[in-house]
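In: Here you go, sequence then predicted model.
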Amino acid sequence: MPDKGWENARFREHFADARPPHDIDRPLIEEAPVAIEINGIGYAVMMATPTDLADYAAGFLLSEQIIADPAELLSTDAQPVADGGWMLRVTVSAGNAAPLLERARLRLSEGSCGLCGIESLEQVLRPLAPVTARLDVSEAALFAAAGALRDRQPLGRTTGAAHAAAFCDGQGRIVAVREDVGRHNALDKLIGHLAIRGISPAEGFILLSARCSFELVQKTVIAGCPVLATISAASTLAAEQARAHGVRLYSLLRSDSVLESRGE
């Protein structure tokens, strides 16, 4: 399994001043189709960076609510395929596999938004149990985490094109970071990493480098994390869903300011 997530490519660099153009090598983030097969059933095809795929498998299944505990994920096997993509085969316990024939669908999603193939509004806005955990996070902790995030993003620093999802403790210390070309994939990788290692999302907060969309709030709710902070702005539905499900939402996090969603 690749461990870096990028490859060099040749470019011609042009300038606004009188300097002549020249050729350079520059790293590009890896993006590949990852076909997810659950107990032999083709479930989804996601565009992702093929790193940390064991974490991704666990986080994806938890976010899809196919499993509720990583112990229900019995095996994971990730293999490259001839066309440049990846096959991610997972085995879950028999009880979890039973509904798959009804739910199975083929999804191709450039941003891995997790909504392609959903057939009704009811499926998108499916009822979720609210987050019951509570965590008091100070602004100082948020600022500390945001200030430390860049140094924990090797793929982002190298390519300038990776999203990051970080889990932080109540004091703003970063516990873990996962990166991906897709912001939703990065969060799934983080959720899977925490679950596999027995780290409770209820005991800290999630920090995302991306815009806060509805689906990212959904994943946070399903993970049971009480606080979500994002570097970019939140959408209307993201803010509504956070309030409805007991998640404190912070957005536009900067070194000296942050917005806390307060409702009407």
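Out: Okay, I see it. Numbering: from 1, shown residues only.
In: C-alpha only now, for contacts and for neighbours.
Out: Will do.
In: Report the buried residues of the one helix or strand Glu179 maps to.
Out: Under the criterion DSSP states H and E, the helix or strand holding Glu179 is strand 174-180. When burial is assessed from 16 or more other C-alpha atoms under 10 Å, strand 174-180 yields the following buried residues: 174, 177-180.
In: Give me the distance from stretch 10-29 to the chain's centre.
Out: 32 Å (C-alpha atoms, centre = their mean, to the nearest Å).
In: picking up where we left off before, the next helix or strand after the strand holding Glu179 vs strand 174-180, what angle?
Out: Once strand 174-180 ends, the next helix or strand along the chain (criterion: DSSP H and E) is helix 183-196. Taking axes from the mean of the first three to the mean of the last three C-alpha atoms, to 10 degrees, one finds that helix 183-196 is oriented at 140 degrees with respect to strand 174-180.
In: on that earlier part again, please convert the buried residues of strand 174-180 to a markdown table, extending it with distance to Ile66.
Out: Compiled in a markdown table, those are given as follows (distance: C-alpha to C-alpha, whole Å):
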| residue | distance to Ile66 |
| --- | --- |
| Ile174 | 28 |
| Val177 | 24 |
| Arg178 | 22 |
| Glu179 | 23 |
| Asp180 | 22 |
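In: Nearest to Ala94 among those?
Out: Within the buried residues of strand 174-180, proximity to Ala94 (C-alpha to C-alpha) peaks at Arg178, which comes in at 29.6 Å.
In: who's in contact with that closest one?
Out: Neighbour list for Arg178: 164-166, 186-187, 189-190 [criterion: C-alpha atoms under 8 Å, 6 or more residues apart in numbering].
In: Put this next to the previous one:
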Amino acid sequence: MSHQPKPSVFPASIYKYQTGELVQSPDLLAVEEPLEIQLNFIANDEITERKVSVTMRTPGHDFELATGFLFSEGLIKSPKDIIRIRHCESMKKPEERGNVVKVTLRPHVKVDLQRLERQFYTNSSCGVCGKTSIEAIQLTGCPNLPIDAPIITADILLGLPTSLRNQQMVFEHTGGLHAAALFDNKGHLLAMREDVGRHNAMDKLVGSQLDNAEVFHRSIALLSGRLSFELVQKALTAEIPVVAAVGAPSSLAVQLAQSYGMTLVGFLRNERFNVYTHPTRIQM
């Protein structure tokens, strides 16, 4: 049996409080289901299978999510490291069907087993990222970003949230999803992904563009929520030089962006924004 895509919205009957009474009304909810990512690779001349991550996500673009996650965590360098990626259909429980992705790596790809064990633990325990310092990122070899490009005007930057909202079709129906989008410096939308998890939305976005990774180097990423350390780390791994969000950044996110030459913009809404690091890319 071939895999059938899972819906991203779920119909529900709710009660709305209106003019002093509860009125029954139809509604749509954002679907949230677990996704398990399994990795097949060669270790000690033997075929090895390990669970890498369990995350709660909105079904859709699962392969992009898995690819973007493996890339941002340093387990692969490019999509060419992957031989095959598929949904695992031989599941014991019907509800597990479509919720397990199996990724097979090429024989030459070396996998750090200790790092893999740590990654699965931290990603299956309440979403704790396990990275507590910028020094942990430095060990991955992320590059310093060139600080002279891209240049984006304040007017174009101010228009990005509206452009993003106009493309958030599932959010329009449910109000329950995060979004991550990639724009060029003229404000043209290049790609956008949605998910109940902000980290998953970012992984889906990165995974969708890895075949043309050069696009990251001249783009602006816009996030619909706040800027956490891990989201900045994922953007840094993809070498995205400008990251903006409608919400606030954390202190460690600002420190990471400052250290690697990334322009970080927060509170991008209502015709205003804050620039926390490297403002030279923003043209008045």
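Out: Thanks, I have it. Predicted model only: the values in this text are computed from it and were never measured.
In: Of the contacts of Arg178 of the first structure, just say which sits nearest to Pro99 of the first structure.
Out: Using C-alpha to C-alpha, Lys189 comes nearest to Pro99 of the first structure of the contacts of Arg178 of the first structure, at 23.6 Å.
In: Surely Ile222 of the first structure is in contact with Arg126?
Out: No: counting by C-alpha atoms under 8 Å, Arg126 is not a contact partner of Ile222 of the first structure; they are 11.4 Å apart.
In: Those two: which is more packed in?
Out: Between Ile222 of the first structure and Arg126, Ile222 has the larger neighbour count (other C-alpha atoms under 10 Å), namely 20 against 9.
In: Now that one: which helix or strand?
Out: Here Ile222 of the first structure is covered by helix 214-223, with elements defined by DSSP H and E.
In: do Leu65 of the second structure as well
Out: Element membership of Leu65 of the second structure [criterion: DSSP H and E] is helix 62-72.
In: Next: Val90 of the first structure.
Out: The secondary structure element spanning Val90 of the first structure is strand 86-92 (assigned by DSSP H and E).
In: and the angle from that strand to helix 53-63?
Out: In terms of direction (the same axes, to 10 degrees), strand 86-92 of the first structure departs from helix 53-63 by 50 degrees.
In: how close does the following helix or strand past strand 86-92 of the first structure sit to the second structure?
Out: Using DSSP H and E, the helix or strand that directly follows strand 86-92 of the first structure along the chain is helix 94-97. Comparison of helix 94-97 of the first structure with the second structure after fitting gives an average deviation of 3.2 Å (mean C-alpha distance after the TM-score superposition for the first structure).
In: Can you point out the buried residues in helix 94-97 of the first structure?
Out: Of the residues in helix 94-97 of the first structure, those buried under the neighbour-count criterion (16+ other C-alpha under 10 Å) are 96-97.
In: For it, what is the distance to the chain centroid?
Out: On the basis of C-alpha atoms, centre = their mean, the separation between the geometric centre of helix 94-97 of the first structure and that of its chain is 25 Å.
In: Can you show me the helices along the stretch 101-250 of the first structure?
Out: 121-124, 139-149, 154-159, 183-196, 214-223, 236-244 (DSSP state H, counting those that start in this stretch).
In: most packed of those helices?
Out: helix 183-196 (a mean of 26; mean count of other C-alpha atoms under 10 Å).
In: What span of the second structure is that one aligned with?
Out: Counting by TM-score structural alignment, helix 183-196 of the first structure pairs with residues 198-211 of the second structure.
In: Then stretch 227-243 of the first structure?
Out: Counterpart in the second structure of stretch 227-243 of the first structure, with TM-score structural alignment as the criterion, is residues 242-258.
In: can you tell me the distance between the two ends of the matching stretch?
Out: Counting by C-alpha to C-alpha, to the nearest Å, you get 12 Å between the two ends of stretch 242-258 of the second structure.
In: Please identify the residue in the second structure that aligns with Met46 of the first structure.
Out: Match for Met46 of the first structure (TM-score structural alignment): Thr55.
In: distance of whichever residue in the second structure pairs up with His163 of the first structure from Val215 of the second structure?
Out: Taking TM-score structural alignment, the alignment pairs His163 of the first structure with His178 from the second structure. When C-alpha to C-alpha is applied, the distance between His178 of the second structure and Val215 of the second structure equals 22 Å.
In: Compare the two (neighbour count), which wins?
Out: For His178 of the second structure versus Val215, neighbours defined as other C-alpha under 10 Å are more numerous around His178 (22 against 18).
In: what residues are up against the more buried one?
Out: With contact set as C-alpha under 8 Å, 6+ apart, His178 of the second structure has these partners: 171, 194-198, 201, 223-225.
In: rerun at 7 Å
Out: Taking C-alpha atoms under 7 Å, 6 or more residues apart in numbering as the contact definition, His178 of the second structure lies against 194-198, 201, 224-225.
In: Repeat that for Glu172 of the second structure.
Out: Shown here is Glu172 of the second structure, which makes no contacts under the criterion C-alpha under 7 Å, 6+ apart.
In: if I look at it, how far off is Ile14 of the second structure?
Out: To Ile14 of the second structure, Glu172 of the second structure is 17 Å away according to C-alpha to C-alpha.
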